[in-house]
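Visitor: predicted coordinates and the sequence they were generated for:
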Amino acid sequence: MKIGNSVLIRNIDNYCINDLNIPSIVLMENAALKVIKNIDFERFKSFTIVCGSGNNGGDGLAVARHIFSMNMKVDIFIVGNHSMSKDCKANYDILKNMGINIKHIIKSEDIINLREALSENSMTIDAIFGIGLSRKIEGIYDEVTKIINEKSTYTLSIDIPSGMKCDSFGILGNSIEADKTVSFEVYKKGFLDYESEKYTGSIIIEKIGVPDYVVNKFHNKEYMTEINYIKNIIKKRNKYSHKGDFGRVTIIAGSEKFTGAAYISTMAAVRTGSGLVTLCTKKSVVDILKTKLVEAMSMSYEDNTFEEVILNSDSIAMGPGMGNDEFTFKQVRNILSKEGCPVVLDADALNVLKDNLELLKNSNRKIVITPHMGEMSRLTGINIKELVENRIDIAVNFAKEYNVVVLLKGYNTIITDGREVYINSTGSSKMASGGMGDALTGIITSFIGQGYEVLKATILGAYIHGYCGDILSKDMFCVNASHIIEKLPYIIEDLINKHENQFKLQ
C-alpha cells in the first residue's frame, strides 16, 4: 500500500492529463463511480451532498448526478462564492441542464436549508475541500463544517475529510468528522496522524484508472505494510533444514533489577524460530534465568566463551533491562567497534548512546535501533511534541545520517533505512504494557539471524508482533508480552498460509 501526499497526486494527474492525454474529467468520473461503489444503497436512500468549487467539489457533483439517475433523493449544496474549476463547472452545468436544483451557501442564513437536509437525509457526502487545502477553515466554511458534524447521521468524505491536512499531521482549524473516507490511488500521509481516525472513519483506497507505472514514476517509496507483502517475504521452511540453518542469535540483556526484560527478549527469539539462542547477562542473575530459559543457553559476560559466542553470532540484540550505566555503555561500545553480524539496539543500549552517536556512525556493523518516542527524543534532542508531528521526516533523516535502520515505535510504527519508509499497520493500545518492546527486539533479532535482510526483518518483526496482538485482542481486554510469545509460532505459520487482503485497494 503506497503512501503519498498532494505533490505526488498533482504529479500523477499532470502526467495523466498532459503525457497520456487522459482528460481530467475522465479521472473525475472514475473517482465518482468508485464513491458510488462504496455506498450501501440498501441502507442509505437519501443524500445531502456538500461541495466546494474545486475538483473535490466536482467529484461530489458527479456523484450527485449518478445518485439522481438512480431515482434517489439528493440535496446538493455548493459552499462559497469562488469561481469553479473547469471540471467542477462542467459537472455543475450538466446538473443544471438536467433540471436539478443546486443550493448555494454564501452567508450564514443560507445554512438553514442545509440544516434541514442534514436532518432529513440518511447520508451526507463531503466534497468541500480536497487534498490541496493549505489554509485554515474559517467563516462560512467553518460554520458548514460544524453543522455537518452536528447534524449528519452518517458522513462519507471524498478523498480526504475537508479540513484535514494531506501532507502532514493535524487539521486546519476544523475538519469534517467522517464515518468513511473513500480516497484514491494512495494512502494519504495525513491519515497517519495519531488522531486521524476521528476524522476519517474507515478508509478505503480506490484505483481510478491511473497505470501503476505512472504512480511508481513519482512515488517516494513510502508504504503501509499489508498482509500480502508480509506473506511474500516470509520464508517457508525446507523439511531438510536443521537448527544451524536458522541462526545463532545472541541476546545481551538483563540486570539485577530487570531479569524479565532478558527473559522476554530471549524467549521471543526462541519462539520466532531461531535455531540457537544464547542470553548473555550479569553473573549475578545467570542462575535465576537458567531455571526459566530451558530452550535457550544462558551465560555471563565473564564466561570464557563470551567473545567466541559474539564472534559466531548471526545476529545480536542489546539493551533490554541492562541498565543505563557505564557498564552498558562499555558493552555497546565493545560490540559496535568490532566487525561482525547485524546488531539490534533497544532500551538502555540506546539510552547510553546519548551524546555518543559517533559509535553508530563509525560502526561497520548493520544496525537497527528500536526507540520509543522518549528514547528518540533523548537521542536527537528534539522535544516529543515536535517529534510526534514530524516523526517520519525525523526518522528518515536520522537513518540517513547514521546509516542505520530506524524503527520508531508508536501508533503507526515507522520503519526506515533512510531510502524507503514503511508504516506498520498492526497493533493496538491493548498491547500497551511492559515488556512489549523487549519481545519486539527478540523477534526482529531472530529474523535477522534466520537470514532475512535487515530492513525486511525489521518490517516483518514489527508486523507480526502487532498482528499477534490484533488476533489476541479480539478476545482479551489487554495483551501482555507473554501472550505474544506464546502465540508467535502459530501466527507465523498462519501468515504463511493466509490468503487475504488487509486493505481494500481496488
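Guide: Received it, and whenever you're ready, just let me know what you need.
Visitor: from now on I want contacts and neighbour counts done on CA atoms only, so please keep to that.
Guide: Fine.
Visitor: can you map out the strands along the stretch 251-400 of the chain?
Guide: 276-281, 297-300, 315-318, 343-345, 367-369 (DSSP state E, counting those that start in this stretch).
Visitor: closest to Ala178 out of the ones you listed?
Guide: Nearest of these to Ala178, taken as C-alpha to C-alpha: strand 367-369 at 36.5 Å.
Visitor: who are the packing partners of that closest one?
Guide: Strand 367-369 sits against strand 343-345, strand 405-408, with contacts defined as 3 or more C-alpha pairs under 8 Å, 6 or more residues apart in numbering; DSSP states H and E.
Visitor: how far is it from where the chain is centred?
Guide: 19 Å (C-alpha atoms, centre = their mean, to the nearest Å).
Visitor: which residue of this protein lies farthest from its centroid?
Guide: Outermost residue of the chain with respect to the C-alpha centroid, by C-alpha atoms, centre = their mean, is Gly99; its distance is 45.2 Å.
Visitor: re the thing from before, with distance to Ile335 and mean neighbour count as added columns, please give the helices and strands packed on strand 367-369 in TSV.
Guide: Shown next, in TSV, are these (distance: least, C-alpha to C-alpha, whole Å; neighbours: other C-alpha atoms under 10 Å):
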stretch	distance to Ile335	mean neighbour count
strand 343-345	8	26
strand 405-408	17	26
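Visitor: try it against this one:
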Amino acid sequence: MPNKLYSSTQIRSLEQQAIAELAQGDFVLMQQAASALLGLLKQRWPSRRNLLVYAGNGNNGGDGYLLAAYAKAEGYRVAIKCLGDHRQLPQAALMAKQAAGQALIPMLALDDPFKADVLVDALFGIGLNRPVDGDYAKAIAQINQTTSPVLAVDVPSGLCADSGQVLGSAVQADVTLSFIGHKVGLFTADGPDHCGDLLLEPLAIPQHLLAAQAACATLVQGPELLNKLPRRRKNFHKGQAGHVVILGGDYGMAGAPLLSAEAALRSGAGLVSVLTRKEHLSALLARRPECMVHGVEAQQDLLPFLTKASVIVAGPGLGQRFWGQQLLQQVLAMDKAVLLDADALNLLAQQPQLRPKQLILTPHPGEAARLLQCSSQQIQQNRLQALQSLQQRFQATVLLKGNGSLIAGSSGLQLLNAGNPGMASAGMGDLLSGVIAALWAQGMNAEDATALGSWLHATAADRQAQSLGQRGLLALDLLTEVRQLIHQQMV
C-alpha cells in the first residue's frame, strides 16, 4: 500500500493538474475509473450479474453512469437510481450519463424496485462537507439495508474524506475503490468501519505531479523504523540500553505502572525503576523481580531516582490526588526526557505551563479534549486538527490514540494503520507507554520511538486477535508478540 495520504484539497489539485495536461482529461480519468470499477466487480463477484448503481449529480455520479454503460456492454443486467438535480451535470459526467442512456439502461426513481446482487455507491465524492439529508439519506439507508455486497466509488458516501467523520449517515461498503491517492479520512475515526476492503486505483496521473505533491500524512512504516533501532555490539552492557523510570500507582492502581515496567523490560530497556506507593512494593517485586521498586511519598523522595533516568514515564495509575499532583510537578521541573500518559495528562491540563523540553504526550480523545479545553466529540470531528493543536500548544511529540492513531512530530504527521477493537481493554495504554519509553531510552528519537512503539503494540494486538480473537484480549498478551516483532531486526 502506498504510504502517502492526502487531503481532499490535495486530491482535487492533482486531478485538476492532470486534466490540464491530458487531452479531454476529465473524461479520460472517468473512463479509467469506470474500467477499474468494472474490473474489480468481475474479479470480486464473478457470478453476480445484476447491478444497481446509485448516481449523484457530480463526477462521482459520472463514474457510476459510465460503469453502468460498460457493465451493460459486458452482459450485466443494470439499472441506475439518480439523485439530485442532473440538469446541470459537469461536462464529463454529462457525457457519462449520455453513454448510459445510449445503452438503454433504466433510470429508476428512488423507491422503484430492482433485484440487484451488487450495489454501487456513486452518490458523493470527496467534496461532501455537510450532513446528509433528504433523498440522499434515504438512499444511504436503502444501501445499508441490503444483504447484497456494496462497492463504494472513491469514498463511501456520507463519510468526510478529510476527518473520517460520518456526516449524518454513511454507506457501509464491502469494498471501496479509491482514486488517485488515499484520503486520510478513510484511515481514521469512522473511516475504516465504512470502507470495507480499501483498494487504490491511481488513474493516469502523471508521476511528476504525484512526486511534487506533499502528503497530508504518511502511514507508519514499522519494518523501516525497526532498522533505526540501534544495533547491539557484542561488547554491550545494560547501561547502554537506557534506564526507564516509571512514576505511578496510587492506592488501588499498582497494576498500571507494573504493566509499563514489564513492557519496558520486554522492549529492551536495560534498567527499569518503578516509583510508587510503599504499600505496593512487595506485590510488584513478586511479580517482576527484574524491576527496581521504590516507595515515594513526597517530591524530595523522587530526586535521587529521577536524576538517573534516561526516560521518565509519568501517569500510569498516578491518580489525581495530592500525592500524584506534587510528584508530577517535580517530574515536569526536571530537564529530562518525559512521557506523559493517563492521569499525568489530566493533571497537565490543569497546569499546562509546566512542561519539559523533551516531551511525548499519548492522549486518548477524552484526555486530548481536556488538554485542549473542548469536548471529545470535537476532537473526533477533526482528529488531524486536534493533533496539530496539541503539538503546537505543548511543543511535544503527540500520539492521539484511537481508530487510526495519529502521531505528530518534527517531520510531520503519521497515521497508524494497525490495531483492532480488542485493544479496548484495561492496561493497554500503560503497556504502550512502557514500549515507547524503552525505545526512546535505547537511543531512538521521540518521534521514531512513538511511531515504532505504536506499531509494535498494535501489530502485536492484531496477531493475537488473528489467532485467538478480539474479545478477552489482555494487555500482557501482547508482550510475547512485541518481543518477536522487535527481533525481526537482528540484535
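Guide: Sure, I can see it. Just so you know, these numbers come straight off a predicted model, no measurement behind them.
Visitor: so who does the aligned partner of Val368 of structure 1 in structure 2 touch?
Guide: Matched to structure 2 by TM-score structural alignment, Val368 of structure 1 sits across from Ile360. Each residue near Ile360 of structure 2 by C-alpha atoms under 8 Å, 6 or more residues apart in numbering is listed here: 338-340, 396-399, 446, 450.
Visitor: need the residues you listed in CSV with distance to Lys42 of structure 2, can you?
Guide: Shown next, in CSV, are those (distance: C-alpha to C-alpha, whole Å):
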residue, distance to Lys42 of structure 2
Val338, 54
Leu339, 50
Leu340, 51
Ala396, 49
Thr397, 45
Val398, 44
Leu399, 41
Ala446, 47
Thr450, 42
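Visitor: quick check: the farthest pair among these?
Guide: Val338 and Leu399 (13.7 Å).
Visitor: would CSV of the helices and strands packed on strand 367-369 of structure 1 with distance to Ser300 of structure 1 be doable?
Guide: Below are those laid out as CSV (distance: least, C-alpha to C-alpha, whole Å):
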stretch, distance to Ser300 of structure 1
strand 343-345, 19
strand 405-408, 28
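Visitor: for these, which one sits closest to Leu192 of structure 1?
Guide: Nearest of these to Leu192 of structure 1, taken as C-alpha to C-alpha: strand 405-408 at 13.6 Å.
Visitor: tell me the spacing between Gln102 of structure 2 and Ala96 of structure 2.
Guide: 10 Å (C-alpha to C-alpha, to the nearest Å).
Visitor: repeat for Leu247 of structure 2
Guide: Counting by C-alpha to C-alpha, the gap from Leu247 of structure 2 to Ala96 of structure 2 is 63 Å.
Visitor: neighbour count for those two, which is higher?
Guide: Applying other C-alpha atoms under 10 Å to Leu247 of structure 2 and Ala96 shows that Leu247 carries more neighbours, namely 32 against 27.
Visitor: aligned partner of His465 of structure 1 in structure 2?
Guide: In structure 2, the residue paired with His465 of structure 1 is His457, using TM-score structural alignment.
Visitor: list the helices and strands the helix or strand harbouring that match packs on?
Guide: Element membership of His457 of structure 2, judged by DSSP states H and E, is helix 446-468. Packed against helix 446-468 of structure 2 by the contact rule (3+ C-alpha pairs under 8 Å, 6+ apart) you find helix 222-226, strand 358-361, strand 397-400, strand 406-409, helix 428-441, helix 479-486.
Visitor: Glu290 of structure 2: which of the ones you listed is closest?
Guide: helix 428-441 (14.6 Å).
Visitor: ok, average deviation of that closest one from structure 1?
Guide: For helix 428-441 of structure 2, the mean distance to aligned residues of structure 1 following superposition is 0.7 Å (mean C-alpha distance after the TM-score superposition for structure 1).
Visitor: got the angle for that helix vs strand 271-276?
Guide: Interaxial angle, helix 428-441 of structure 2 versus strand 271-276 (axes from the mean of the first three to the mean of the last three C-alpha atoms, to 10 degrees): 140 degrees.
Visitor: what's helix 428-441 of structure 2 aligned against in structure 1?
Guide: Aligned by TM-score structural alignment, helix 428-441 of structure 2 falls on residues 436-449 of structure 1.
Visitor: contact partners of the matching stretch?
Guide: 246-249, 251, 261-262, 264-270, 272-274, 313-317, 320, 342-344, 346, 370, 454, 457-458, 460-462, 465, 480-481, 484-485.
Visitor: can you tell me which of the helices and strands packed on strand 367-369 of structure 1 is nearest to Asn14 of structure 1?
Guide: strand 405-408 (34.0 Å).
Visitor: just how off-centre is that closest one within its chain?
Guide: The answer for strand 405-408 of structure 1 is 13 Å, by C-alpha atoms, centre = their mean.
Visitor: do the same with stretch 77-96 of structure 1
Guide: Averaging C-alpha positions (C-alpha atoms, centre = their mean) puts stretch 77-96 of structure 1 36 Å from its chain's average.
Visitor: rewinding a little: gap between the match of Val368 of structure 1 and Thr397 of structure 2?
Guide: 5 Å.
Visitor: so for those two, which residues contact both of them?
Guide: In contact with both Ile360 of structure 2 and Thr397: 446, 450, using C-alpha under 8 Å, 6+ apart.
Visitor: give the aligned equivalent of Ile252 of structure 1 in structure 2.
Guide: For Ile252 of structure 1, the residue aligned by TM-score structural alignment is Leu247.
Visitor: how close does its match get to Asn60 of structure 2?
Guide: Distance of Leu247 of structure 2 to Asn60 of structure 2, computed by C-alpha to C-alpha: 53 Å.
Visitor: just Gly101 of structure 2 next, same as before
Guide: Distance of Gly101 of structure 2 to Asn60 of structure 2, given as C-alpha to C-alpha: 17 Å.
Visitor: these two - which one has more neighbours?
Guide: Neighbours per residue, other C-alpha under 10 Å: of Gly101 of structure 2 and Asn60, the larger number sits with Asn60, 24 against 15.
Visitor: residue in structure 1 paired with that one?
Guide: So Asn60 of structure 2 corresponds to Asn56, using TM-score structural alignment.
Visitor: shouldn't Gly54 of structure 1 be in contact with Asn91?
Guide: No. Contact criterion C-alpha atoms under 8 Å: Gly54 of structure 1 and Asn91 do not qualify, at 11.3 Å.
Visitor: now do the helices in the stretch 51-200 of structure 2.
Guide: For the stretch 51-200 of structure 2, helices defined by DSSP state H, counting those that start in this stretch occupy the ranges 59-73, 91-102, 134-145, 191-195.
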